[in-house]
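# Fold the following.
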Amino acid sequence: MLTAPVRTMILMVRHAEVHNPKDIVYGRLPGFGLSPRGEIQAERVARFLSARNADVIYTSPLLRARQTASVIAGQSNTATVRRSKSLIEVLTGYQGSPNSILVGGFSFYTPVKREGDESMDDVLRRMTNFLSLVIKRHAGEEVIAVSHADPIAILRLGLEGKPLTVENLHSVVYPERVSINQIVLGPDHVPQLTYFDVVRSMETAA
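Alright, predicted model coming up:
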């Protein structure tokens, strides 16, 4: 289990809504920036996070995540933006397929589409490596990280100590767009996990 020498907070943010007129599984395909609604979502999470004292923002290298991170950084007085391949979307041969395949118990992981596709263990390993990097570079700080739904959900499963199964992935609190999974690491062996659905909470408060 990951520990940090001092209290360290990581705010894992899912990117905002994507412009996807062909309604496909975009995965790691190039392009696919934010939709107009996604731009509004990014502004909302940026306002939500503006009161935090984040020291740095890490982002997946994919466009939708970079655009979300840029909006967040625009409302931060101190945070700089860095890219991390560890935060990237799941590698799957299903990318480019119509979203209509995402029904019932569909999974990118069992069976995989092609040789070289990532398993859930692969995803957890790189996401955990990212947390280890944060502990090494930013112990005692507050870090924002913009990533993607499955990597964030798989990381949460791992931190909760649950088996990496498709059933558990479907039952975990699955991250909505621009939602935040707050992870607090410290000297003890129990990470503190809190989930914020930013858009819904703002709509409720309005």
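
# all contacts plus neighbour counts: C-alpha atoms, from now on.
OK.

# Give the full set of residues in contact with the residue most central in space within the chain.
With distances taken as Cα atoms, centre = their mean, Ser147 lies nearest the centre of the chain, 3.1 Å away. Shown in contact with Ser147 (Cα atoms under 8 Å, 6 or more residues apart in numbering): Met12, Val13, Arg14, His15, Thr59, Ser60, Ala65, Leu87, Ile88, Glu89.

# out of everything not next to it in sequence, what's closest to Glu43?
Spatial nearest neighbour of Glu43, excluding adjacent residues (Cα to Cα, 6 or more residues apart in numbering): Val71 at 6.4 Å.

# One more, so I can put them side by side:
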Amino acid sequence: MMTSSEKAPVTVHLMRHGEVHNPQRIVYGRLPGYHLSEAGQRMVRLSAEEFKRRADAGANIVHLVCSPLTRTQESAAPIEELLGLTAVHDERVIEADNYFEGLHVTKDELLKHPAHWPHLLNPLRPSWGEPYRQQMTRMVEAIKDAARTAYEKGGAGAEAIIVSHQLPIWMARTSVEGGLLPHDPRKRQTNLASITSLHFDDIFSPGTPRLTYTEPAAELYSGVIQLPGS
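Sure, this is the predicted structure:
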């Protein structure tokens, strides 16, 4: 049992999935059946190997969570293999809902169809999908739960990994850094298979975690497909 003077430091890593095979450049969102490309599989292997390197150096990584979508399950698989963990599926870390899911979206295509126009009126919410604040709330709750579970399993200094998606991870980062929810998607620092780490000094006390960001798969980014809603 902890005493009042003890702290419960925990780290939660938010890993984005790897590149998805999507030659038609569809906004695939929550659609089933979208698998990692060959490059995407190499990306997540590099990130898993980075976690294994940290574990071999003493990191106590004890808990793994992933979105239930195919691409995040496939991205969690090499972590399961190398660290001996079993991924727990959590709907709260799923991709954001998006009206344009299943479409090949270009500016001309959007303007050509009046049915799309009402979904373009309010980028601050945004009007085309799940509100930013709702995404932030569910991600923060999932992160807190993952942190508590890691502490229960591994004690002080334990670490958890959540494999999620570009926009939900960015919303979680925005909650830490106090940034504006509306933003330019091209400026999100959540590259494929990247690791956004939240370092909590004490998960049972108020306080803003320290944030670090790494890209173990950066060598593979040239020429890959990067789309919002991915």
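
# Mind telling me the TM-score for this superposition?
TM-score for the superposed chains, counting by TM-score structural alignment, normalised by the length of the first structure: 0.83, backed by 191 aligned residues with a Cα RMSD of 2.5 Å.

# just checking, what residue in the second structure corresponds to the residue nearest to the centre of the first structure?
Superposed on the second structure with TM-score structural alignment, Ser147 of the first structure falls opposite Ser164.

# For Arg42 of the second structure, see how far away the closest residue to its match other than its chain neighbours is.
The shortest distance from Ser164 of the second structure to any non-neighbouring residue, by Cα to Cα, 6+ apart, is to Arg16 (5.2 Å). Arg16 of the second structure sits 13 Å away from Arg42 of the second structure when distances are taken as Cα to Cα, to the nearest Å.

# Same question for Ile79 of the second structure.
Using Cα to Cα, Ile79 of the second structure is found at 13 Å from Arg42 of the second structure.

# out of the two, which sits in the busier spot?
Shown here are Ile79 of the second structure and Arg42; by other Cα atoms under 10 Å, Ile79 has more neighbours (25 against 19).

# Now that one: closest residue in space that isn't a chain neighbour?
Closest residue in space to Ile79 of the second structure, ignoring its immediate chain neighbours: Ala48 at 4.9 Å, by Cα to Cα, 6+ apart.

# Which residue of the first structure is paired with the one you found in the alignment?
Match for Ala48 of the second structure (TM-score structural alignment): Ala46.

# so that match sits in a helix?
Yes - under DSSP: H, G, I helix; E, B strand; the rest coil, Ala46 of the first structure falls within a helix.

# residues near it, how many?
Count around Ala46 of the first structure with other Cα under 10 Å applied: 22.

# in the first structure, which spans are helices?
36-49, 63-74, 120-138, 149-160, 166-171, 198-205 (DSSP state H).

# Show me what the longest one packs onto, helices and strands only.
By that I understand helix 120-138 of the first structure. Where contact means 3 or more Cα pairs under 8 Å, 6 or more residues apart in numbering; DSSP states H and E, helix 120-138 of the first structure is packed against helix 149-160.

# The helix it packs on against the second structure, how far on average?
Following superposition, helix 149-160 of the first structure is found to deviate from the second structure by 0.6 Å on average (mean Cα distance after the TM-score superposition for the first structure).
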